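Asker: output the structure for:
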Amino acid sequence: MHTLLATVPKEDKLIVLGDCNAHVGTDHAAWQGVLGPHGFGGCNDNGLLFLRTSADHLHLLTNVFFLIPTREKATWMHTRSRRWQLLQYILVQRPDRQDMLVSKVIRDADV
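Answerer: This is a model prediction of the structure:
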């Protein structure tokens, strides 16, 4: 992902959608400009790498910038804990945040 983000000219619009298998947590104060105030859960190693890469390239995760119900944000439920997780993310350049009105999931869209 680092290579992709490094090769796109800053004046181009870039929207990255993907299953990153990352938990980014809720520490939006530590990740200002990358992580919004509406995240949930803890942070794992993939999440930390994802946040660092996003910060290095001045991108933000739109999924956690909007106040929406968990059922419209979470994409996967852990079978044992029955807790919903956010694993798929939408990444945009910071100046393009103004173009994003909302980010929601459509669960079971591939079924």
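
Asker: CA atoms for contacts and neighbours, from now on please.
Answerer: Will do.

Asker: what helix or strand does the residue sitting furthest away from the middle of the chain sit in?
Answerer: For the chain, the residue at maximal distance from the C-alpha centroid (CA atoms, centre = their mean) is residue 80, at 24.0 Å. Assigned by DSSP states H and E, residue 80 falls within no helix or strand.

Asker: give me the contact list for the lengthiest helix in the chain.
Answerer: The helix that spans the most residues within the chain, counting by DSSP state H, is helix 45-56. With contact meaning CA atoms under 8 Å, 6 or more residues apart in numbering, helix 45-56 is reached by 2, 20-25, 31, 33-35, 60, 91.

Asker: among those residues, which lie within helices?
Answerer: Among those, the ones falling in helices (DSSP H) are residue 2.

Asker: quick check, nearest of the contacts of helix 45-56 to residue 85?
Answerer: Of all these, the one with the least separation from residue 85 (CA to CA) is residue 23, at 7.8 Å.

Asker: now show me the structure for the sequence below, then we'll compare the two:
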Amino acid sequence: MGDFNAKVGEQRMDDVVGPHGLGQKNERGERLVEWAQRNEVIIGNTWFELPPRRKWTWKSPGDGSRNQIDFILISKRFRNALLISKTLPSADCYSDHVVLMGKLE
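Answerer: Next comes the predicted model:
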């Protein structure tokens, strides 16, 4: 676990990043994608078509902007086991991050 503040964006990239991300990719996002490619993992929560309120994982102080900077990484070998990944923005966890949930088969 770590806080890289990576944004992988909305554009599909090979079989690592799906077409349903949020926002624009930044430099840290590029490094995360490169790491995922080398280690044969996918960024799981970019593969599910959901409304934006179920994608963003971080809210700036004062509620000025919201970004998707927390991810579920799973081995390509087990990608079919990830049935859904979404955030639970109504969960009160006393943080500027929201709960990210993944359901595995």
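
Asker: what range in the second structure does the longest helix of the first structure sit on?
Answerer: On the second structure, the counterpart of helix 45-56 of the first structure by TM-score structural alignment is residues 27-38.

Asker: mean deviation of that stretch from the first structure?
Answerer: On superposition with the first structure, the mean distance recorded for stretch 27-38 of the second structure (mean CA distance after the TM-score superposition for the first structure) is 0.5 Å.

Asker: just the buried positions in that stretch, please.
Answerer: 29, 32, 33, 36, 37 (16 or more other CA atoms under 10 Å).

Asker: from residue 39 of the second structure, how far out is residue 7 of the second structure?
Answerer: 18 Å (CA to CA, to the nearest Å).

Asker: among the two, which residue is more densely surrounded?
Answerer: When residue 7 of the second structure and residue 39 are compared for neighbours, residue 7 comes out ahead with 24 against 11, by other CA atoms under 10 Å.

Asker: and the helix or strand hosting residue 16 of the first structure, what does it pack onto?
Answerer: Taking DSSP H and E as the criterion, residue 16 of the first structure maps to strand 15-19. Strand 15-19 of the first structure is packed against strand 88-93, with contacts defined by 3 or more CA pairs under 8 Å, 6 or more residues apart in numbering; DSSP states H and E.

Asker: residue range for the strand it packs on in the second structure?
Answerer: The aligned range for strand 88-93 of the first structure is 70-75, by TM-score structural alignment.

Asker: buried sites along the matching stretch?
Answerer: Result for stretch 70-75 of the second structure [16+ other CA under 10 Å]: buried residues 70, 71, 72, 74, 75.

Asker: roughly how far does the residue sitting nearest the centre point of the second structure sit from residue 62 of the second structure?
Answerer: For the second structure, the residue sitting closest to the mean C-alpha position, by CA atoms, centre = their mean, is residue 71 at 3.4 Å. Residue 71 of the second structure is 23 Å from residue 62 of the second structure, where distance means CA to CA.

Asker: quick one on the thing from earlier: residue contacts, the residue nearest to the centre of the second structure?
Answerer: For residue 71 of the second structure, the contacting residues are 43, 44, 45, 100, by CA under 8 Å, 6+ apart.

Asker: now do 7 Å
Answerer: Residues near residue 71 of the second structure by CA atoms under 7 Å, 6 or more residues apart in numbering: 43, 44, 45.
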